[in-house]
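**Q** What shape does this take:
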Amino acid sequence: MDDRRIELLQCTPIFGAIQARALEVLLGGTVNVEVPAGAHFFHEGEAANAMFVLESGRVAVVKRWEGVDHHLRDLNAGDCFGEMALIDMSPRSASVIALEDCSAIRLTNADLFRVYQADLEQFALIQMNIARELSRRLRIANERLFVVDLEPRSRGEPEAGFTNT
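**A** Down below sits the predicted model:
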């Protein structure tokens, strides 16, 4: 197995502390995806069935609102995206666009199921790590919303999201 890929995964929050043998099982059926600069990994609203770990390149995460794409953040090699697809099976909540030529590992529920079959404890740890990462991202989003809501009040304007009672 490719020790470089195992090391890359172990440096991500979702696969940190996962044993190499479990990652070998995980990587056993994965597909490597090459996306040229300017192309999409996926579009907001599409059916979601995989997450990605970026091996090389840089991507932008964007969300469309009123016909305009709004930049949320950039991700670099070693970052992962699309992990919500492995949990909620809902359509993509944002688009991911390659800013440079990119290479990524595509991971599906079938890949995770192989880990489940081989090592339930490691599978559970991956699930917990995904939940922690999603929780971390939710906390960041909540903080941003809180700050945006407070800005009008700091200028003496009515609150944006709350009613005064």
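**Q** Only C-alpha atoms from now on, for both contacts and neighbour counts.
**A** Will do.
**Q** Packing partners of the one helix or strand Val59 maps to?
**A** Using DSSP states H and E, Val59 sits within strand 58-65. Under the contact criterion of 3 or more C-alpha pairs under 8 Å, 6 or more residues apart in numbering; DSSP states H and E, strand 58-65 touches strand 68-76, strand 95-98.
**Q** what's the angle between the first one and strand 58-65?
**A** Compare the direction of strand 68-76 with that of strand 58-65 by axes from the mean of the first three to the mean of the last three C-alpha atoms, to 10 degrees and you get 160 degrees.
**Q** now the helices for this structure?
**A** Counting by DSSP state H, residue ranges of the helices within the chain are 3-10, 20-27, 109-118, 120-154.
**Q** rewinding a little: any chance of a markdown table for the helices and strands packed on strand 58-65, columns distance to Glu143?
**A** Shown next, in a markdown table, are these (distance: least, C-alpha to C-alpha, whole Å):
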| stretch | distance to Glu143 |
| --- | --- |
| strand 68-76 | 14 |
| strand 95-98 | 22 |
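**Q** looking at those strands, which is closest to Ala17?
**A** The minimum distance between Ala17 and the helices and strands packed on strand 58-65 falls on strand 68-76, with 20.8 Å, by C-alpha to C-alpha.
**Q** So for that closest one, what gets flagged as buried?
**A** For strand 68-76, a neighbour-count test (16 or more other C-alpha atoms under 10 Å) marks 75-76 as buried.
**Q** and this one, so I can compare the two:
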Amino acid sequence: MRRIFSLVPLFSELDDNELDDVIALAATKTVRKKNVILQEGDLGNSLYVILEGSVKISYYAPDGREIILSILNAGEFFGEISLLDSQPRSATVTATEETRLAQIRNKDFNRLLLEKPHLAIKCLEELALRLRRTNKLLERVCTMDVPHRLYNYLRELVKEDSKKAFGNYYLVSLPTHQVIADQLSTSRETISRAIGALKKDGIIKAVDDSKKVAVDIESIDTLLFSLD
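**A** Just a heads-up that it's a prediction; the model follows:
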């Protein structure tokens, strides 16, 4: 478990002894696919670290549409906002596959922040990063047409979570078309057609024996430039 915790941005600068202190406060549990972990509006009393699996962070618009704010994977965490402001949960968190979590109670996490000021600073840095991501999401949805949204979305995937494959191609974990549609506030059919066209043009390529796809980032930049 120490290896996973050391990969979490919030805990990345802790030494082994400090990591062990954090791990000692954590209780683990497994959540099945599609099960709700946190419900928007609930009182928050814990921070969660994803040990295995993935979750989606979402809320529902007044018209009933689900808006996905982000997808989090192993090594990432959630639930920190309610711990810091003692307000109800701001979004719903749902497992997108069978997911193993480490749970740290509110009082224990707050004590860690008091004992380790550098941990509090990392927490603020992570909150700032997530706020920037949310701002970019709002910018895409409010000011861009669907092609703009999709190309910028793919570019952000490459920037945040990728590994160079070959040439201008980078490996990324591409969510389902429905998840992308929910994040970009459009329909699954629209996203499927757009991604299908990118695959036909060789800008997105399937990778054998992998859940990831290869994205030609130079071609994505060219498409973005042509739309501006």
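**Q** Got a TM-score for the two of them?
**A** The TM-score (TM-score structural alignment, normalised by the length of structure 1) is 0.78; 144 aligned residues with a C-alpha RMSD of 1.9 Å.
**Q** related to what we said a few turns ago, off-centre distance for the strand holding Val59 of structure 1?
**A** The chain centroid and the centroid of strand 58-65 of structure 1 are separated by 12 Å, computed with C-alpha atoms, centre = their mean, to the nearest Å.
**Q** same check, this time on stretch 110-117 of structure 1
**A** The answer for stretch 110-117 of structure 1 is 19 Å, by C-alpha atoms, centre = their mean.
**Q** can you pull the buried residues of that stretch?
**A** Applying 16+ other C-alpha under 10 Å to stretch 110-117 of structure 1 flags 111-112, 114-116 as buried.
**Q** just to revisit the earlier point, please work out which residues of structure 2 line up with the strand holding Val59 of structure 1.
**A** Using TM-score structural alignment, strand 58-65 of structure 1 lines up with residues 54-61 of structure 2.
**Q** Residues in contact with that stretch: which ones?
**A** Here stretch 54-61 of structure 2 makes contact (C-alpha atoms under 8 Å, 6 or more residues apart in numbering) with 40, 66-74, 91-99.
**Q** cool, stretch 34-50 of structure 2 as well?
**A** For stretch 34-50 of structure 2, contacts defined as C-alpha under 8 Å, 6+ apart pick out 5, 8, 31, 59, 73-80, 82-83, 86-97, 99-106, 109.
**Q** Please indicate which of the residues you listed are buried?
**A** The buried subset of the contacts of stretch 34-50 of structure 2 - by 16+ other C-alpha under 10 Å - is 5, 8, 31, 59, 73-80, 82-83, 88-97, 99-106, 109.
**Q** Tell me which residues of the match of strand 58-65 of structure 1 come out buried.
**A** 54-59.
**Q** Stretch 112-132 of structure 1 too?
**A** Neighbour-count burial for stretch 112-132 of structure 1 [16+ other C-alpha under 10 Å]: 112, 114-116, 122-123, 125-127, 129-131.
**Q** Same question for stretch 132-139 of structure 1.
**A** 133-134.
**Q** What span of structure 2 is it aligned with?
**A** Matched against structure 2 by TM-score structural alignment, stretch 132-139 of structure 1 falls on residues 125-132.
**Q** of the buried residues of stretch 112-132 of structure 1, closest to Val147 of structure 1?
**A** Of the buried residues of stretch 112-132 of structure 1, the one sitting nearest to Val147 of structure 1 (C-alpha to C-alpha) turns out to be Ala131, at 24.3 Å.
**Q** Contacts only, for the closest one.
**A** Residues near Ala131 of structure 1 by C-alpha under 8 Å, 6+ apart: none.
**Q** I'd like the distance between Leu131 of structure 2 and Leu138 of structure 2.
**A** The spacing between Leu131 of structure 2 and Leu138 of structure 2, counted by C-alpha to C-alpha, to the nearest Å, is 11 Å.
**Q** Could you do Ile50 of structure 2 as well?
**A** 26 Å.
**Q** Out of these two, name the residue with the larger neighbour count.
**A** Ile50 (24 against 14; other C-alpha atoms under 10 Å).
**Q** Show me the residue at the heart of structure 1, geometrically.
**A** Residue closest to the average C-alpha location in structure 1 (C-alpha atoms, centre = their mean): Phe81, at 2.3 Å.
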